[in-house]
Every structure is written in C-alpha cells, then in structure tokens.
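**Q** here is my input; please provide its structure:
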Amino acid sequence: MTTTEDRSPELTEEHLERLKENMNKVEALSKRLVEVMAGKTAHSPALDGPNQDLFAKAATAYMTEAWQNPAKLLEHQIEFWGKSVLNFAEAQQALASGNPDAAEPGPKDKRFSNPMWDTNPYFRFVRQQYQTNAQAIAQAVASVDDMPEKDKQRLQFFSQQIIDMMSPTNFLATNPDALEKAVETEGQSLIKGLENLVSDLEANNGEMVVRLADDSAFEIGGNIATTPGEVVYRNDLMELIQYKPATETVFETPIILFPPWINKFYILDLKAQNSLIKWVTEQGYTLFVVSWANANASHADIGMGDYIEQGYLTAIEQVKQICKVKQVNAVGYCIAGTTLSLTLSLLKQRGDKSIKSATFFTTLTDFGDQGEFTPFLQNDFVDGIEDQVGKDGVLKAWVVGRTMSFLRSNDLIYGPAIRSYMMGETPPAFDLLFWNGDGANLPGRMAIEYLRGLCQSNDFVNDGFELLGHKLHIRDVDVPLMAITCETDHIAAWKACYRGVQQMGSRSKTFVVSQSGHIAGIVNPPSKKKYGHYTNPDLKADADDWMKEADFHEGSWWPLWEAWLKKRSGKQIPAREPGDSDHPSLCPAPGSYVLVKATD
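**A** Now for the predicted structure:
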C-alpha cells in the first residue's frame, strides 16, 4: 500500500534553495508592485469608462421591455438555464464515464486553441459556460430597443469589453496554457510574469500598458529608420528631414510628407525592405519628411492653427527655399492628412498655390459617421479628456494608445498580457509592435480642438472650421488629389474617407482602396506582392456601388501612385544633396525629436 509519504516529492537541498530563492523574488517583486501602485498618478475616472447614465438607460429600457413583454424575457432566461444545466450535466457525464473526448469540439476561437479546452471536462465546462454567459449578455443587449442609436452602439461595445475581459483565459486558474507552463518551469514563468508586470507598471507610472515588443531589439537609427538623410530645419514643433537622393537625377518638384503626430514617422521607414521613404527616393524624388516634437507641458497651448503655421506652412516654405521651387507635392497620413486638408482650404482662401498636388493616406475629413470610435467620442469621455489635459497640459500617449487597443482588445491587450504576465514570455522582437508602443503625447489645446470641432461637431464639412481667422471648409480643397484608403481600416474606415473626398472641390480626384488595414495597407511594398487594391474613376456613386463597380489590381498601389505623381513633378534635374548654405545639416536622420519618449 502506498503511503502519503511515498507520494510526496523528495525535498532536496537544491529544491529548498530554489524555493527560497523564488520566494525572495516574489517578496521583492511584491514590494515593488505595492510601491508603484501607491505612487500611481491619479487621472480622471471618466477616462476609464462611460458614465453611469448609459447603464441606467439600458437597465430602464430592459426592464420596460420585460414589463411589456415578459414572455420574451422568460424565453431568454429559460434558454440560458437550459444551456447551463446541459453544460454541467455533460461535464458530470464525462467525469463519470472517463471518456473526456465524448463532446463535440467548441467553436473556433484562438483563445481556446489548447486541446484541453475540449478534452478536459473541467476546462470544457468553463469554456462552455463562458460562451453561454457571453451569448446571454449579447442577447440581452440586443433586446434593448428603447435607446438612441449611439447609446445602443456604445452599450454593445462596452458589454463586449466586459465579455472579453471575463474570458477564462485571462485568469490563471482557468488558463491551461499558463498552468502547464507554471508546472513545467517550477513556477519560474509566474515569477518572470510578475517581473514583466511590475516593469510595465513602473515604466508607465502605475498605468497598465502592456509592452508589445522587446524594446532592446531595436535602435531607432540603428536597425530601423535607417534611410540616409539630414535634419535641415528645426523649430519647437517639428524637425524637417531631407533624404539623400538615390538616383543621379530627380524630378524638379519635391515631395513633403506629413506623418501623424499621434505616432512616430518611422512607420514609413521601419526597414529597407518595406520603407516607403527609401522607395520614394529610389524612384527619383527629392523627399522631405516632418518629424514632430513629442509634446510636453510646455506645448499645452499649441493648437491646430500652430500645427498649420509652425508645421505645414513653415515646412513648405523651407522646402521651397531649399529646392528653389514655387510648388511642392504634399502627402498627409491620418490626422496629418486631415490637417493637410485644412491647410489646403486656408491656402485657397489666401490665394496661395504652394501645393501642386495632395496625397491623403487613410484620411478622415467627414466625421459624420464616427464608426468604431463612437463609444469614445461622446461628451462623457471627451469631458474627461478635457478635464485631464487641463491638469497635465497634454493628452498622454497611454490614453490614446489604450483607446486604440480597446478596439482590438483581445489582440492588443489581453493576448499580450497573458503571454507576458501569466506565461512569463519576453515580448517578441517585432518592429511594427515596437513602433506601436512608441507613442506620442498630444498638446492639450490641439487635442480638444480636434475632438470638439472636427470629430464631434464635424465643422469642416458643416458650417466651417474656424481657425487662423478663417472659416475653413472641405469644398476649398481643390488641388489634384489622390486618396489611399484601406479596406479593413478600423481607424479611418474607407467609406468615411470616400464621403470626404466626394465633397472636396478638386476636379481631379483619384480614389484607391488597398486591401488590409490602417498600417499594412499603406506599408505595402511592391516587392511583397501581398495586398492588392481597387480603383474606380466614378466618384459620384455611393461607397457600396463604387466598390461593386471597382477594378481589382494585384499588388501594391505604390507604383500607381508614383505614375500619378510623376505627371505632377516636372522635369528631371541633377539630384539635390540635403540642405544648402542657409540650411546646413543639424544632425543626421532620423533626427533627435523621434528619440524622445512619451514618458521622458
């Protein structure tokens, strides 16, 4: 007969030393955890979720429906009870019969890819009951009818966030992958995970921001952002980089590219194989790129008008002086494209023809449909942001990053958190995720002007956006333009971009929809032969009809854009080296502003 003592593992000196060492680590890490949480800077609670009015409205509408149609409520309840009992009975049967494979595999969901979710009765019951609960919540939300459409959309979004947050994979006791790893590593994975958690909290002043990539694997200017060039101008808001020519001759009209100041510009220059910046120089163009300052409290009063005057207009004037030309071709990406359209309206009203053509990458100008951002663009959230930036002077990068991440919470929050904090894994050495985590603070005044005047009021399309003594309007955008949008873009939906382009005053418009999303659809080099694109010259139809009649083209849109740009770039001249006697090099590309972290 086997005794209890026989089944116990032998505790050798080595085991005891390892245990003691691990406990010391846990104690030290716990102390650091308490310290960082105690020192966490408080922020407006409105940034963490909608106000209680939304849920009160939902509860009232739900109860009203229940009183008016009790049979419907009972039907839902009985269905939920029935599924719950069946889940339990199935688990009991599997345990009693010793046949864990009897049940059918669950629906495909990469969170539940471990075979134990189907073969182990305990984990299968947990999964099935979670999915039953999730379905019941979604069904209850869908049954709420007596609510405004925006409130209903927000209710659906935030209820889904609760469903995703409560996934059993997010808890150690109900995550077989994490439990197996802990057993295999004698608990080392949990200690490493705690180290990762504490490090992330310390790096973000107590805010939970999951590190997505191994920061130590990348050096800006070392193994990413390496296209050669020089900073030829600098002010408090931006650095202007002129890239070295890659051909003996270049087109006379230079290109100036304005990236979004929500992120760093080097998304367009991650590595040589997918660098749009490098590719443009190889096609024979003189290219300038603006690198924006990472805002701090001293930038609190910088507004949209300052970005136009100190950024766009100043950069354009410097490029004209350096290249000795009267016009430039301008490119704006995301919010920088939105601001480029404001700049074009201003120049039109001033009678200034400095911009020969405009290219817009994933640019929203008509905010009538707020799309997936609807939950975050209502007054309770924007009021909270306004309150917070009033204290900080800036809209901090973690707020913007967290908001973006919640649109894809399983991929950008919970999945990485599980791998880092439960599994103890080092984040991957992935350049795109490294860039994604290298965010930027936004000046407080600019953030509120953008949120209130453009996103909420849609002034640029409606009565005009008042700025710099002018009332700017979308119809004033009348230069030849090309708009590149992305089919699965969840930040700037292509249909919303299309509506804006339709309202622009230009007689020459080219509209393109690239396959993939906000980043991959733009960073899509021809050499990859990965994502195709759609074109249709008829911009009078609505978006659905435009796509229905569009022609599909294999491969990247980059060559299409270059052929369009070539017609608007003048004659060939000897290649220009960066700067001139009045614009000597201040430092090599990628410059100094791009190195400043949001937490610095």
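**Q** can we go C-alpha only for contacts and neighbour counts from here?
**A** OK.
**Q** quick one: contacts for residue 304?
**A** By C-alpha atoms under 8 Å, 6 or more residues apart in numbering, the contact set of residue 304 is 339, 445-446, 449-450, 467.
**Q** same thing but 10 Å
**A** Residue 304 makes contacts with 311, 339, 342, 443, 445-450, 467-468, as judged by C-alpha atoms under 10 Å, 6 or more residues apart in numbering.
**Q** got it, and residue 183?
**A** Contacts of residue 183 (C-alpha under 10 Å, 6+ apart): 189-190.
**Q** can you tell me the SS state at it?
**A** Here residue 183 is helix, with the state taken from DSSP: H, G, I helix; E, B strand; the rest coil.
**Q** ok, it to residue 190 distance?
**A** Counting by C-alpha to C-alpha, to the nearest Å, the separation of residue 183 from residue 190 is 10 Å.
**Q** one more: residue 574?
**A** Residue 574 is 61 Å from residue 190, by C-alpha to C-alpha.
**Q** settle it for me: which of these two has more neighbours?
**A** residue 190 (24 against 12; other C-alpha atoms under 10 Å).
**Q** the more buried one: what secondary structure?
**A** State at residue 190, reduced to three classes by three-state DSSP: helix.
**Q** again with the one 10 residues further on
**A** Under three-state DSSP, residue 200 falls in the helix class.
**Q** to compare with the earlier structure, here is another sequence to fold:
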Amino acid sequence: MAEQSGADTKSIDPAELSKAMTSIAERSQRIVADFLTRQASDPKFGSADPLNIGNAFMEMTAKLMSDPAKVVEANLNLWQDYMTLWQNAARRMMGETPEPVVKPDAADRRFKDEMWEENEIFDFIKQSYLLSARWMQGVVKDVEGLDDHTAKKVDFYTRQFVDAMAPTNFVATNPEVLRATVETRGENLLKGLNNLLDDLERGKGNLAIKMTDYDAFKVGDNIAVTPGKVVYQNDLIQLLQYTPSTEQVFEKPLLIVPPWINKFYILDLRPKNSFIKWAVDQGHTVFVISWVNPDESLANKGFDSYLKDGTLAALDAIEKATGQKQVDAIGYCLGGTLLACTLAYLAAKKQERIASATFFTTMTDFREPGELGVFIDEEQLSALEEKMAETGYLDGRDMATTFNMMRANDLIWSFVVNNYLLGKDPFPFDLLYWNSDSTRMPAAMHSFYLRKMYQENQLIVPGGIELDGVKIDLSTIKTPIYMLSTREDHIAPWTSTYAMTQNVSGPIKFVLSASGHIAGVVNPPAAGKYCYWTNTKKPKNPDAWLAGATEVPGSWWTDWQAWVEKFAGAKIAARVPGSGKLKAIEDAPGSYVKNRLT
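**A** Modelled structure (predicted):
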C-alpha cells in the first residue's frame, strides 16, 4: 500500500523548483523596481487620500465614540454570540449537532466547499468570520449623526474590508486551497504566484486580475459576428448597418445607442444570445453606434459632442442610407441617458425624428444613484479631474475597478482564490472578456457627466443642462417609450430609473426584468430564463408599481417586439448595407471596437 501511494504521488524536481523560484524572484524584483520608479516620479504619490476615505471614517469614529453605551451594547452582543459559538463548537466535538449561531447567505458561494459544514474547525472559522462581519457592518450602520453620503461611504468601504478579510481568501483558512496544496505538493501556489506576476506585469505594477482566457476570444471572429457593414464614421463613431436575414423588413430602421463606458458588443456576444441578431431576425433594419475608444486627442470632446457627432450624426446617416427620416431607437445605460437628451433636444427643435424610444437600465434622475454615489463628492471629483487633466481621459481600467468593487466577492476575490491560491487558469467566458475590454472617457465629457448629472442632478431640472445651445427639458418628450429596468441592478437601481415615468409627457411602458444590469437585458427567449413584470399603471412610488405588477415568465424581448411593431411601419423589401447613398466602408464590427487597451 505504501509503495502504491508513493507511486501515485507526484514528486517535485528540485532543479525545476529552483529554476521556477529564480524566475519568480527576478520577475518580482523587476516589477517592484518599475513600480517604485514610476511612483517616485509622481510628486503626489503617498501625499493624498483621493477617495477621502480617511475623513469619512474619522467622522464616523467621532460620532460612534459620542455614544459609548451603544458601542458597549454591540460588543456585549458580539461577546455573547462568541460564547454561544464556543459552546456549540465544544458540543460538536462531543458528537452533538447544534444549530449554527450564524449562517452564510444562501447566495454566498464562498463557503460552498463541504468542509465548511463537515469539519468542526472550519465551521468555527466560518461562523467566527460571519459574526465579526455582521458586528462590524452593524456598528457602522447604526452610527447616528452622519450625513447620508458619509454613511454610505463608510458602509461601502467597511464591506470592502470585510470581504477582503474572508477566510476563503487565505491559504491557511480555506479548506479547498489546503486540499489542493496537499494534492499538488504546493504546485498550485507556485502556479498561482506566476499568475499573480503575470497580472502585475500586464497591469504595469498595478494588479490587473485576469478574469477569463483572453486568447479564447477575438472580436469579429467568435464574438460580435453578426454580419453587416460600417456605412458611416467620424472621429467619435462608426455606424454599423447589419445584413438582413428576412426578405422583408420594417419600414422604420432601428438605431441602437450603446453606452461608451463599455463596448457595444455586449448586445452581440454570440449568435445564441445576441440581441442584435435577434432584432435582425425579427425584421428590423438594425443600425448600431460603435463609439471610438478615445485617446488624449479627444480630451475636449464634451457631452454635446456625443449628441452632435453621435446620435444626431447617426440619424442623418440613416436617413441617407435608407431614405427614412424617422427611426425607432434604443438606448442602453449611459447611451439611454444620451438618447433622453436627444429626444428633448429634438423636441426643442420641433423635429420628429424618433418614432419610439426604448431605454435599457437608464438613469435620468440621479438623486438616488445607488452605490456609484459613493464615488461622487467634491474631493473625489476634484482628484479625478486633476488626474484626467494629465492624460486627457479617464483610463477605462479605473472605471472597471469601480464596477468590480461593487461586486467584490464575485469580480475580485473569487478570481484571487481561483487564480492565485488554487493556481487555476480562468474559464473562457464571453461576458467576462467583454467586461475586461475597457474603454476610456474623454476628460471634458466625463467631468460634465459626473458633475451635472450625478453630483448636481441637473438633467431632471428643466433647462438644468444645455447641449449645443439647447436647454434640455425631459418633460417636453412626447415620444412613446418602452422602459426596461432590472430588479437586481447595482449600477442603475430600478427604483431610481423608474423616476423617468413621472418626468416625460408621452406614453411610457415600464417593464422590470429579473436579474441584473447585464443578464436581465441579455436574456434571449430561447434560454427560458428569468421573468419580467408589467403594470399598465404608473404610480409615483416604484414599490407601489411592483406591488400591482403582473409577473410573466421568460424573456421580455418578445414583449418589446410586440410593442415596437406598432411604431415600426409597414413591411418593405430588405435593405442591403451599402446599397443606398452610404457605401460600405468595412465589415462589421468595424475597427473602432477592436481598439483594445493594453
């Protein structure tokens, strides 16, 4: 038996191990040296707290100390919980099966390994962490006297700390990692260290966590493959027209305005989940704006540039290509915010160029922006503007980090465990490839957007913002609207997006999809997943809307198609891209979308 065990156990070649460790040491020294050189050349390094976290926690601590009785009560409760946990641990050692003092949330995948339940030690570690996390978050939430923004900031960054300190993130307290370490004789940690160094090298000293196999995907090859042509371009957009798949199409073309925070192909990942392909198959002549990935040369492009050179330029180009003055339009997230501005702009100009408008997860009232509001205050905006002034843009990776922090366990720590502790390569996943394909933000546009909309909430004020000489007033919008929000959206909370139902003058249908900002939108009918809610009434309170809503199984896509057909016009012969007054420039998905940050 001993001989068989020895034969099955993989041994480590000392020479290979020495070679690997030497390589790791050399790479580590080079990365650290490069990082320190860059920081030494930055006079602001180490001199500031750009997120203003320190002041928020100092204010929280001062308020907390002013009510010592509440602190004592919280500590006593924690002590009592720990005493019960100690007693339960002893009872388990004696063979009993007491009820746990605390359980992880059913959706918490960190503790899915069976050892967290079956082993007394790991069960104790798990419950100790959960008790401490609950105590810490409860204490900061109960502090009285903090303004709302500071309270939210303290709560957010406390959760970041709590998530970071989870026992699953450390070798010695993660049973799955320990098991892998024993089985591979530590090769998982060696591979994980190499993965860590790869990510540091790719991030040039900053940790750029690899979330998927980047070599498994190529834009235009196995994602964003719906056939079509680029029929127009300027320095801000390429306009894609897709090849019809039906003999007849609706008279009015369909224009999709995606966000420029991310790339448009979230709506064209694979044929099986491509909204663009599905819309083409329903008989729409689909046009999509593909935004440029801006560099310092476009630093002065403002929000009105995205209006003039984006949506308005696209409308003009579509009219030339098809002869149609009116389109049905879709705006997604920030693209929807721009679409709302475009509708108000056209209303002021008394131009009826959009027959119907559809909004995906779109904010127009930023009074309650969700967790993104944590990053919006004068100190942080000033620091961000100073940073953008140096480069002319906001690096897309900074924006990606912000979004990842909002779901840290799923988008940060799960990969730390998988890539660095277990030493595994990330799984090929088209959605995570898209998520990592970051875009920059021009300095002028991004500053305007954050200040005028997030910080000052001026879009909701009639005439509060001015674009290309026109004061924007959402209440003048009479265009029929289909508004889709998602129930678990952490970027555009549905209870906030719902406000648009009260701020436009035309008919509006509000639909709420299950799941989140992406999965709730990219949900093809064939998948048979999730559900959505509808309600013919639109009370002021979103919770009242949901209370009276009807749940419908499956995808909202078919509901939208039935709605948009009312405005799409008669059926005509299918249009071939490039056959009109606008000739084809290149094949879809075009060159702008292929500009990937290195």
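**Q** how alike are these chains, TM-score-wise?
**A** Scored by TM-score structural alignment, normalised by the length of the second structure, the superposition of the two chains gives a TM-score of 0.92; 583 aligned residues with a C-alpha RMSD of 2.5 Å.
**Q** closest to residue 199 of the first structure among the contacts of residue 304 of the first structure?
**A** residue 443 (27.0 Å; C-alpha to C-alpha).
**Q** would you agree that closest one is in contact with residue 299?
**A** Yes: in terms of C-alpha atoms under 10 Å, residue 443 of the first structure counts as a neighbour of residue 299; the distance is 5.5 Å.
**Q** against residue 473 of the second structure, how distant is residue 464 of the second structure?
**A** 8 Å.
**Q** so which residue is dead centre in the first structure?
**A** residue 404 (4.4 Å; C-alpha atoms, centre = their mean).
**Q** report the secondary structure state of it.
**A** Look at residue 404 of the first structure: counting by three-state DSSP, its state is helix.
**Q** and the gap between it and residue 211 of the first structure?
**A** Between residue 404 of the first structure and residue 211 of the first structure the distance is 14 Å, computed by C-alpha to C-alpha.
**Q** which stretch of helix or strand covers residue 6 of the first structure?
**A** Using DSSP states H and E, residue 6 of the first structure falls within helix 4-7.
**Q** ok, back up a step: neighbour count for residue 443 and residue 299 of the first structure, which is higher?
**A** Using other C-alpha under 10 Å, the more surrounded residue of residue 443 of the first structure and residue 299 is residue 443, with 26 against 20.
**Q** ok, now which ones touch that one?
**A** By C-alpha under 10 Å, 6+ apart, residue 443 of the first structure lies in contact with 261, 294-304, 389, 392-396.
**Q** for PyMOL, what selects the buried ones among these?
**A** The buried subset of those, as determined by 16 or more other C-alpha atoms under 10 Å, is captured in PyMOL by this line:
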select buried, resi 261+294+295+296+297+299+300+302+303+304+389+392+393+394+395+396
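**Q** so which of the contacts of residue 443 of the first structure are in strands?
**A** 394-395 (DSSP state E).
**Q** tell me the contacts of the closest residue to residue 282 of the first structure other than its chain neighbours?
**A** Among residues not flanking residue 282 of the first structure along the chain, residue 246 sits closest, at 5.1 Å (C-alpha to C-alpha, 6 or more residues apart in numbering). Counting by C-alpha under 10 Å, 6+ apart, residue 246 of the first structure touches 228, 278-286, 575.
**Q** on that earlier part again, now, the contacts of residue 443 of the first structure that are in helices?
**A** Per DSSP state H, helices hold the following members of the contacts of residue 443 of the first structure: 304, 389, 392.
**Q** distance of the first one from residue 338 of the first structure?
**A** Read it as residue 304 of the first structure. For residue 304 of the first structure, the distance to residue 338 of the first structure (C-alpha to C-alpha) stands at 11 Å.
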